[in-house]
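A.B. asks: Provided below for reference: sequence and predicted model.
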Amino acid sequence: MIDRDRLGALLRRERAAFADRNPRSAEEYANAGNLFGRVPMTWMNKNAAGFPLYLATARGATLTDVDGHEYTDFCLGDTAAMAGHAPEATRKAAQEQFANGACAMLPTPDAAWVGKELTRRFGVTEWSFALTATDANRWAIRLLRAVTGRPKILFNSYCYHGSVDESLIVTSDQGPRSREGNVGAPCDVTTTSRVAEYNDLEGLERELAHGDVAAVVMEPALTNIGIVLPEPGYLEGVRELTRKYGTYLVNDETHTFSAGPGGATGRWGLEPDVVTIGKAIGGGIPAAAYGLSTEIARHIGQRTDLDLIDMGGVGGTLAGNALSIAATRATLEHVLTDEAFTGMERLAERFEAGTKQVIDAHGLPWSVSRLGARVEYRFANPAPRNGTDSAKAADADLEDYLHVYLANRGILLTPFHNMALMSPATTEQQVDQHAVVFGAAIEELQRA
């Protein structure tokens, strides 16, 4: 239903308008020759317009670039700023802690409070800290390999667990393979990993039956390939099969934290053995954590052959630093509260309804998926049921057109997909403005 020639012309027009309205960002990008890829981190080159916007200020759900343009920010740092930018309680706690020392390699009382609160929200009882969810997942994987003596980890195809080496595995017609573009893999990923499609219990059991899987590491709902929600009975079946085959279950809640105060684990009453989480819990300060069941912690504690203190492969000098822990406590205690999630979900429902109304009005074969405070529109109806189908449903030019069209009119989506996230600071007016601009973008695309 999309005229590809018209789509191409509109995309070129919007990119030209973007370049015209953002000369300072363009200049900063041109002058960044000593940065690899001209950006602080290469993923910042994932943008629809040819060069990134450069940040001047960000407060709440509003961002201003160096050219002075103001944006409603539905990207929110791809979940890192789900609490909103610079929330007052987190900012104050971080400033106070930094003034009193950030990295002394000594514990602070805030850590015990955070551990207790994470236990309340996610159920698992013993917590340790990292700076990124990637490291939280890496360290949890090492611990579970040690406990089980098994070498392999199972993932869902097109999952997202940061840059964990083992997770970059997908299904194909020829069998399991490395995900396209995997950089410098230390070994063939099939040596370390197994893979099954999300929502496929038969495929999961076939892989677990080999008896060599230490853990299933999964997002309770896929997110970074587009939101893919669980079908009825699927997550219960995963838990049943992992127990049947003596395999531990890890829920990575880094993105699915949007489902509620306890993420999908709390919302859906799940019973993982380990929970990992990062990004949002620090309110913008780097922070992550992994929580272990009492049973796993006891088994590890009894292993005198495991070096958990010095160079055994678990931990980092900055992990659990006083600044990150202070920010995490403030964020969980005062910002991303149970009450805040109620408001965030209400806004997401409003965003979902407005977007669906536009799609239906134009007769598009698209769908809208929502996970608590996170909403995404998909170029397929019904929405894809697994990661491979979700990857096939992508349309790079169409996504770029929508992203740059919205950006030129003051609205930012997450650059990796069509995701919008609500924060405690997001307003109904911002949500409704998205529906207006999104509708205009579709109207222009379909104009004869």
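C.D. replies: Good, I have the coordinates.

A.B. asks: every contact and neighbour count from this point should use C-alpha atoms.
C.D. replies: Fine.

A.B. asks: for the stretch 301-448 of the chain, what spans make up the helices?
C.D. replies: For the stretch 301-448 of the chain, the helices defined by DSSP state H, counting those that start in this stretch cover 322-330, 338-361, 387-392, 396-407, 428-446.

A.B. asks: second structure follows, compare the two:
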Amino acid sequence: MIARDRLHELMAREVADFAARNPLSEKAFGAAEHLFGRVPMTWMNKRAGAFPLYLDSARGARVTDIDGHTYRDFALGDTAAMAGHSPRATVEAVQRRFAELGGATAMLPTEDAEWVGAELTRRFGVSRWSFSLTATDANRWAIRIVRAVTGRPKILVNSYCYHGSVDESLIVTTPDGEGAAREGNVGAPCDVTLTSRVAEFNDLEGLERQLAHGDVAAVLMEPALTNIGIVLPEPGYLEGVRELTRRYGTLLINDETHTFSVGPGGATKAWGLDPDLLVIGKAIGGGIPAGAYAMSAELADRTLRRDDLDLVDMGGVGGTMAGNALSVAAMRATLESVLTDDAFTHMIDLATTYTAGIRATIERHDLPWSVTQLGARSEYRFSATPPRNGTESHEVHDEELDDYLHLFLANRGILLTPFHNMALMSPETTADDVQAHLDLFGEAVATLAG
């Protein structure tokens, strides 16, 4: 329903405005000759304009670039800053640990670690925790453990899932329901079908067909897909996954790194889930690199009884900086004082208001679009019916529309997650921020409609 000629004309204007507004960012990008892709991490090249914005400062739900423009930030570091940028309690804990006490990484435990483990147990129910610096690492280590414990070689994931750069997760379904490497994967160590199986989200029949091979150590899944666009579980689906994994002797890993937005204990607590292992990262450190994985007490005891596994030194389930005192102090402060139960109530209420406003704009313009909420986050998609699995979600992606809306909003002081239309609320996000976003979204849609 969007005239492409008009979209291209409007996009050209926004590109020109973006370049005119941000000469210092453009200059910094042009001078970055010693960085691979001219950026510190290649993901930063996922942008709608000809260059990325360069960060000057950030606080709460605001980001300021080096050209002096301040943005209402709904990207929030792709969930890493869900607590808001530099929350006071986390800053104070980090300063105390690093500047006053010192010893940020002494390869010695701190008492904070047990507090964090106990708090995560209270929130998620899974009771034995170990720490990492990223959720990607936590996923890798959880995969090693489930393979060791079960003696099975394969991991099953959902098509178009996201678990960081875990090799086993880069597999998608083919039309016949089997698996193939995801397009664009870089330097795969082997054919992904040797290590992985795949089933569509919300497809219990397809899941059972793959589990019936008897070689799957664990199902690694998000309780709702997030990074391909929000895809919610249909009624009975997650219960069916748990029943099938138990029937076929397969462990279940919930990756809550993004679905933490559902509430203080993520989807696991809010939806009454019972995984064998759980992974989380990003947000729990309040902006300091942190991740964690957990397992049930029964699975932990079973693993520790295995005298053939080197879980202390070269077993591949840790790293020199994992569980360091600085990260653990940041996790404690963030969980204790920032991402609290009350904060989630505020964040979810704002996301509910935002979702209703987006839906009203879509309906007012009679667009074949939809919007889906997942706790404190909300996302609109270019399909009349919300996709029910990763492949459907991938197929409705419209990069031209994405880029236009992102650039239109950025040129007017709103940041969204660069690779899809997700808005995340933080404890510092306000009702005024939400309304400003809704007003600009309405203006963007009206401009497209002509």
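C.D. replies: Thanks, I have the structure now. Small disclaimer: the values here were computed from a predicted structure and weren't measured.

A.B. asks: need the helices of the stretch 301-448 of the first structure in TSV (columns: mean neighbour count and distance to E88 of the first structure).
C.D. replies: As requested, the helices of the stretch 301-448 of the first structure are exported to TSV (neighbours: other Cα atoms under 10 Å; distance: least, Cα to Cα, whole Å):
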stretch	mean neighbour count	distance to E88 of the first structure
helix 322-330	28	9
helix 338-361	19	14
helix 387-392	18	38
helix 396-407	20	27
helix 428-446	17	21
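
A.B. asks: quick one, which of those is nearest to L201 of the first structure?
C.D. replies: Of all the helices of the stretch 301-448 of the first structure, helix 387-392 sits nearest to L201 of the first structure, with 14.2 Å by Cα to Cα.

A.B. asks: related to what we said a few turns ago, out of the helices of the stretch 301-448 of the first structure, flag the one nearest R298 of the first structure.
C.D. replies: helix 322-330 (24.3 Å).

A.B. asks: other SSEs contacting the closest one?
C.D. replies: Judged by 3 or more Cα pairs under 8 Å, 6 or more residues apart in numbering; DSSP states H and E, helix 322-330 of the first structure is in contact with helix 88-99, helix 109-122.

A.B. asks: same list (those helices) but as JSON lines, adding mean neighbour count.
C.D. replies: Shown next, in JSON lines, are those (neighbours: other Cα atoms under 10 Å):
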{"stretch": "helix 88-99", "mean neighbour count": "17"}
{"stretch": "helix 109-122", "mean neighbour count": "18"}
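
A.B. asks: okay if I get those helices as JSON lines plus distance to A340 of the first structure?
C.D. replies: Shown next, in JSON lines, are those (distance: least, Cα to Cα, whole Å):
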{"stretch": "helix 88-99", "distance to A340 of the first structure": "14"}
{"stretch": "helix 109-122", "distance to A340 of the first structure": "14"}
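
A.B. asks: and of those helices, who's closest to E27 of the first structure?
C.D. replies: Comparing those by Cα to Cα, helix 88-99 comes nearest, at 30.7 Å.

A.B. asks: list the contacts of that closest one.
C.D. replies: 282-283, 322-324, 326-328, 330-331, 334-335 (Cα atoms under 8 Å, 6 or more residues apart in numbering).

A.B. asks: what angle do helix 322-330 and it make with each other?
C.D. replies: Put simply, helix 88-99 of the first structure runs at 160 degrees to helix 322-330, going by axes from the mean of the first three to the mean of the last three Cα atoms, to 10 degrees.

A.B. asks: how far does helix 88-99 of the first structure sit from the chain's center?
C.D. replies: Computed by Cα atoms, centre = their mean, to the nearest Å, the chain-centroid distance of helix 88-99 of the first structure equals 25 Å.

A.B. asks: please apply the same query to stretch 336-349 of the first structure.
C.D. replies: Counting by Cα atoms, centre = their mean, stretch 336-349 of the first structure comes out at 18 Å from the chain centroid.

A.B. asks: contact partners of that stretch?
C.D. replies: Residues outside stretch 336-349 of the first structure that contact it (Cα under 8 Å, 6+ apart): 83, 260-261, 370, 372-375, 421-424, 426-428, 431.
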